[in-house]
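Visitor: 3D model of this:
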Amino acid sequence: MAPGDPADPLQHNVTVTPVFGPFAGRRVDFTLQFPPDYPFRGPRIRCRQAIFHPNIDVGGGVCLNILRLEWSPVHTLEHLLVGLLNIMTEPYPEDPLNKSAADIMLQDPRRYVEIVNLTIAGGTFDGVAFSALDRA
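Guide: Purely as a prediction, here's the structure:
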């Protein structure tokens, strides 16, 4: 974890690199913005790259259940990082933020993996240019 904005001590950047799943071996960068009343309220998390993912919209918004449904002051940074790694390893299309990605993943899993491979290489899909993801 590294400071995200030197002027904002509540903002930090993290990188996760899944070992399994469609994003395996790729570095995915996130910004965590902690609220002043943390840990009583969870941080806002944004993906810093445009990726094709059921739980992450192309604007970087992240749908992570621990933040939306289950936040508690007992949750730690480790819980957040494990949650991010989990959705990168096993996307959860049943509760999507990117409905298009979720629908494709549910209806045609092979096609979903093809699109992920295209987009992590910096390709374009459905009129959206995606960020090439570095290998770890």
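Visitor: going forward, measure contacts between C-alpha atoms and count neighbours the same way
Guide: Noted.
Visitor: Okay, buried residues for whichever strand or helix holds M105 please.
Guide: Element membership for M105 (DSSP states H and E) is helix 99-107. With burial defined by 16 or more other Cα atoms under 10 Å, the residues of helix 99-107 counted as buried are K99, A101, A102, D103, I104, M105.
Visitor: With stretch 53-60 instead?
Guide: H53, P54, N55, I56, D57, V58, G60.
Visitor: Switch the buried residues of helix 99-107 over to CSV; also include distance to Y112.
Guide: Output for those, formatted as CSV (distance: Cα to Cα, whole Å):
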residue, distance to Y112
K99, 12
A101, 7
A102, 9
D103, 9
I104, 6
M105, 5
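Visitor: picking that back up, pick the one among the buried residues of stretch 53-60 closest to G122.
Guide: Within the buried residues of stretch 53-60, the smallest distance to G122 is 13.1 Å, found for V58 (Cα to Cα).
Visitor: Next, the second sequence, to be compared with the first:
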Amino acid sequence: MIKLFKVKERQREIAENANGKPPVKKQTAGELRLHRDISELNLPKTCTIAFPNGKDDLMNFEVTIRPDEGYYAGGSFLFSFQVPSVYPHEAPKVKSKTKVYHPNIDLEGNVCLNILREDWKPVLNVNTIIYGLFHLFTQPNHEDPLNHDAAAVLRDNPKLFETNVRRAMAGGYVGQNSFTRCMH
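Guide: From the prediction side, this is the model:
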């Protein structure tokens, strides 16, 4: 079968270039959807979004979460988002760039959030993920841990967990692990 559409698309590109105009970069469906998601963001006042690579790279961005309640109140936590070109059919890849003592975030920055894995659906969006991350800081979950030590302490000794969180956020050690200060 002849790839007629490819031929026509190529002819159109050649014609546009002949007019002296630069070739137009077509946006993928994922980029279009992400653009809409970002334009419709309704973030909690404690969350901000930034595009370190500039407005031409919407597929990679950072979100800062500054909880104002719970164990992590007063902390500032940075997450990187890498959005696949097939978004929303695949969830963005989200990593914590801030080393944090948390039952649902391991020391390498991997995040345990169901909507980033098995419960992802294309109707979900960036706003949903950010609210999910925010919820992890206000309601850490010891039942589905990535950091099993932190989860056990939260489950068995919430006062010690709170002490460990404060020590980590202040830039101290918890066990053998050192943390960078993330208090704001």
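Visitor: what TM-score comes out when they're superposed?
Guide: Once superposed, chain against chain, the TM-score is 0.93 (TM-score structural alignment, normalised by the length of the first structure); 135 aligned residues with a Cα RMSD of 1.3 Å.
Visitor: just to revisit the earlier point, among the buried residues of stretch 53-60 of the first structure, which two are most distant?
Guide: Greatest spacing in the buried residues of stretch 53-60 of the first structure, by Cα to Cα: P54 and G60 (11.6 Å).
Visitor: In the first structure, which residues correspond to the helix or strand where H135 of the second structure lies?
Guide: Using DSSP H and E, H135 of the second structure sits within helix 126-138. Using TM-score structural alignment, helix 126-138 of the second structure lines up with residues 77-89 of the first structure.
Visitor: Can you name the residues in contact with that stretch?
Guide: With contact meaning Cα atoms under 8 Å, 6 or more residues apart in numbering, stretch 77-89 of the first structure is reached by V16, T17, P18, V19, F20, G21, P22, F23, A24, N55, L64, I66.
Visitor: Relative to G75 of the second structure, how far out is the counterpart of D103 of the first structure in the second structure?
Guide: With TM-score structural alignment as the criterion, D103 of the first structure lines up with A152 in the second structure. Distance of A152 of the second structure to G75 of the second structure, computed by Cα to Cα, to the nearest Å: 22 Å.
Visitor: ok, now D149 of the second structure?
Guide: Distance from D149 of the second structure to G75 of the second structure, by Cα to Cα: 21 Å.
Visitor: what do you get for P145 of the second structure?
Guide: Distance check for P145 of the second structure against G75 of the second structure: by Cα to Cα, it reads 20 Å.
Visitor: Equivalent analysis for F81 of the second structure, please.
Guide: 20 Å.
Visitor: Looking for the alignment partner of P84 of the second structure in the first structure.
Guide: The alignment partner of P84 of the second structure in the first structure, by TM-score structural alignment, is P35.
Visitor: In contact with the residue nearest to that match when sequence neighbours are not counted, which residues?
Guide: The shortest distance from P35 of the first structure to any non-neighbouring residue, by Cα to Cα, 6 or more residues apart in numbering, is to P43 (6.0 Å). Under the criterion of Cα under 8 Å, 6+ apart, the contact list for P43 of the first structure reads L32, Q33, F34, P35, L67.
Visitor: So which of the residues you listed sit within helices?
Guide: Using DSSP state H, L67 are the members of these that sit in helices.
Visitor: Show me just the buried residues among the contacts of P43 of the first structure.
Guide: Applying 16+ other Cα under 10 Å to the contacts of P43 of the first structure flags L32, Q33, F34, L67 as buried.
Visitor: isn't the third one right up against D8?
Guide: So the one you mean is F34 of the first structure. No. F34 of the first structure is beyond contact range of D8, at 9.8 Å (criterion: Cα atoms under 8 Å).
Visitor: hang on, the earlier thing: which one of the buried ones among the contacts of P43 of the first structure is nearest H75 of the first structure?
Guide: For those, the minimum distance to H75 of the first structure (Cα to Cα) is 9.7 Å, reached by L67.
Visitor: Report the spatially nearest residue to the closest one, omitting neighbours in sequence.
Guide: The spatially closest residue to L67 of the first structure, leaving aside those adjacent along the chain, is G42, at 5.9 Å (Cα to Cα, 6+ apart).
Visitor: The one you found: how many residues sit nearby?
Guide: For G42 of the first structure, the neighbour count with other Cα atoms under 10 Å is 24.
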